[in-house]
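>>> give the three-dimensional model of this entry:
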Amino acid sequence: MHIWNQQVISLLEPLANEENARHMKAYMRGQFEFFGIKSGPRREALKPLFSRSDLPCVEHVPEVVQELWALPQREYQLVAIDLLIKQKKRLPESYLTNLEQLITTHSWWDTVDMLATHIASALFIQYPVQTSEYIQRWRESENIWLRRTALLYQLKFKADTDEALLFSLIKENQHDNEFFIQKAIGWVLREYSKTAPTSVINFIEEQGILGLARREALKWLNKSDLSE
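Reported below is the predicted structural model:
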């Protein structure tokens, strides 16, 4: 095991909290084991390892992340994502293959959303042509987490959002009753409404976006109306 991961383990294991772990496991529908370490204490404990001098070099990041992803406690996957975010501007184009594997392994919103909005987005900014090829494949996948990633990777793009692509992705998924797809549609429309409110309102009405997606999409616009 990589020495950086050995240090992570030695710092996290003493912080285990059984009561917190039970609550966390229940909240995540019993899918993952937990140490019971909340994000604040986790990041504080690992702060020394995230200093520039102690970070694993970018060439070792795929190995380090893969090892953390294979460990049973969910906190390790969250540490892996923190590491990826720290190194996201240095990741090579080839990491797209690794990213796809992470999205589809131990998948749930807590990892997938961070991978979509931080790592997929960063890779797209650096390697737009290559990343677009993956997005095209993900949008056609039966895997809901790959499609959720395709919907969410532009979440923070604001005026740089490819509106035509975003609306096309939503049209493809709007009749999928899967909760996490509907939630993603609402979330990305809500964020984009802060940049292009008229476009979003027109799209929602013309496309007939309903239910959960519509409620989520209009939250910011409704709040803005009330405050005026």
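>>> please count neighbours and contacts with C-alpha atoms only from this point.
Fine.
>>> just say helix, strand or coil for residue 209.
coil (DSSP: H, G, I helix; E, B strand; the rest coil).
>>> wait, is residue 195 part of a strand?
No - counting by three-state DSSP, one finds residue 195 to be coil, located in no strand.
>>> how much space between it and residue 7?
According to Cα to Cα, to the nearest Å, residue 195 and residue 7 sit 43 Å apart.
>>> of these two, which one has the most company?
A side-by-side neighbour count of residue 195 and residue 7, using other Cα atoms under 10 Å, places residue 195 first with 16 against 12.
>>> I'd guessed that one sits against residue 158; true?
Yes - between residue 195 and residue 158 there is a contact at 5.8 Å, judged by Cα atoms under 8 Å.
>>> which of the residues in stretch 16-27 are buried?
21, 24, 25 (16 or more other Cα atoms under 10 Å).
>>> this one next, for a side-by-side:
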Amino acid sequence: MSLQKTLKSMADKEIAKHSQRFFKTGKGEYGEGDIFLGIRVPDLRKLAKEYQSLPLAEVERVVASKYHEQRLVGLLILVYQFEKSKTEKERKKIYTTYLKLFPYINNWDLVDTSCHKIIGLFLQDQDRRPLYLWAQSKNLWVRRISIISTMWFIRHGDLEDSFKIAEILLGDPEDLIHKAVGWVLRECGKKDQKRLKQFLNQHSVYMPRVMLRYSIERLPETLRKQYLKRGR
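Down below sits the predicted model:
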């Protein structure tokens, strides 16, 4: 049975209804119009492992789907394939394919489960200028990709791009970017609290409230209170 048919056979209307509410698919919401089959994420991960040897062209077709879960499975397959790739040529092909699929990476879970494991890993030893271009995109999800991709660098103690891109996104109008930047700053702070405090000392007055709250979660309570008083 094809992956697409397998997914449709696993559909659950009640789970789909819950997902449509959770991922804000109503009119004017960030996930407006997204369609769900109703399949739990652990089951999708298992399925992605089963189909991880799917040809790249077929994975592209899987991701270019109207169904949210199908897009997620396809992206998870790309992650597995990237992790198992043995040559630079293979990695570049998967990376390039991922970039082509940007129009279908259109919700926060699709971004957060894949971009740092493909883009972050690929750009670790490459020119990182694309991240800065994406940070200025008109597309919310591309901007989220720009900051979340740096999670891979943070994991390896490289914080420079995370702070620079966070600075670019300080004035972003979208709540989902505020949360993403705050999350990334918090992770930076786990590696280098002094550097996080330097950033907050410079920018906390201008940071959106939710961004600031996320970023200071791991700081001592007295410091958290100080920054919240300074914040806007």
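>>> what's stretch 62-78 of the second structure in contact with?
Contacts of stretch 62-78 of the second structure with the rest of the structure, by Cα atoms under 8 Å, 6 or more residues apart in numbering, involve 4, 7, 34-39, 44-45, 47-49, 51-52, 54, 59-60, 94, 98, 101, 104-105, 110, 113-114.
>>> weed out the non-buried ones from those residues.
Buried among the contacts of stretch 62-78 of the second structure (16+ other Cα under 10 Å): 7, 34-39, 44, 47-48, 51-52, 54, 59-60, 94, 98, 101, 104-105, 110, 114.
>>> what about residue 121 of the second structure, how many neighbours?
Residue 121 of the second structure has 20 neighbours, counted by other Cα under 10 Å.
>>> wait, it sits on residue 152?
Yes - proximity of residue 121 of the second structure to residue 152 meets the contact threshold set by Cα under 8 Å, at 6.2 Å.
>>> what's the helix or strand for residue 44 of the second structure?
For residue 44 of the second structure, the enclosing helix or strand under DSSP states H and E is helix 41-50.
>>> how big is the offset of that helix relative to the first structure?
Here the mean offset of helix 41-50 of the second structure against the first structure after fitting is 3.5 Å, by mean Cα distance after the TM-score superposition for the first structure.
>>> just give the nearest non-adjacent residue to residue 192 of the first structure, would you?
residue 158 (6.2 Å; Cα to Cα, 6 or more residues apart in numbering).
>>> tell me how far the counterpart of residue 19 of the second structure in the first structure lies from residue 170 of the first structure.
Taking TM-score structural alignment, residue 19 of the second structure has residue 24 as its aligned residue in the first structure. Relative to residue 170 of the first structure, residue 24 of the first structure is positioned 31 Å away (Cα to Cα).
>>> alignment lookup: residue 59 of the second structure to the first structure.
For residue 59 of the second structure, the aligned position in the first structure is residue 65, judged by TM-score structural alignment.
>>> in helices only, show me the buried ones among the contacts of stretch 62-78 of the second structure.
Of those, the ones assigned to helices by DSSP state H are 7, 44, 47, 48, 59, 60, 94, 98, 110.
>>> for the fifth one, which non-adjacent residue is closest in space?
If you skip the residues right next to it in sequence, residue 59 of the second structure has residue 74 as its closest partner in space, 5.6 Å away by Cα to Cα, 6+ apart.
>>> and the equivalent of residue 137 of the first structure over in the second structure, which of the three is it?
In the second structure, the residue paired with residue 137 of the first structure is residue 133, using TM-score structural alignment. State at residue 133 of the second structure, reduced to three classes by three-state DSSP: helix.
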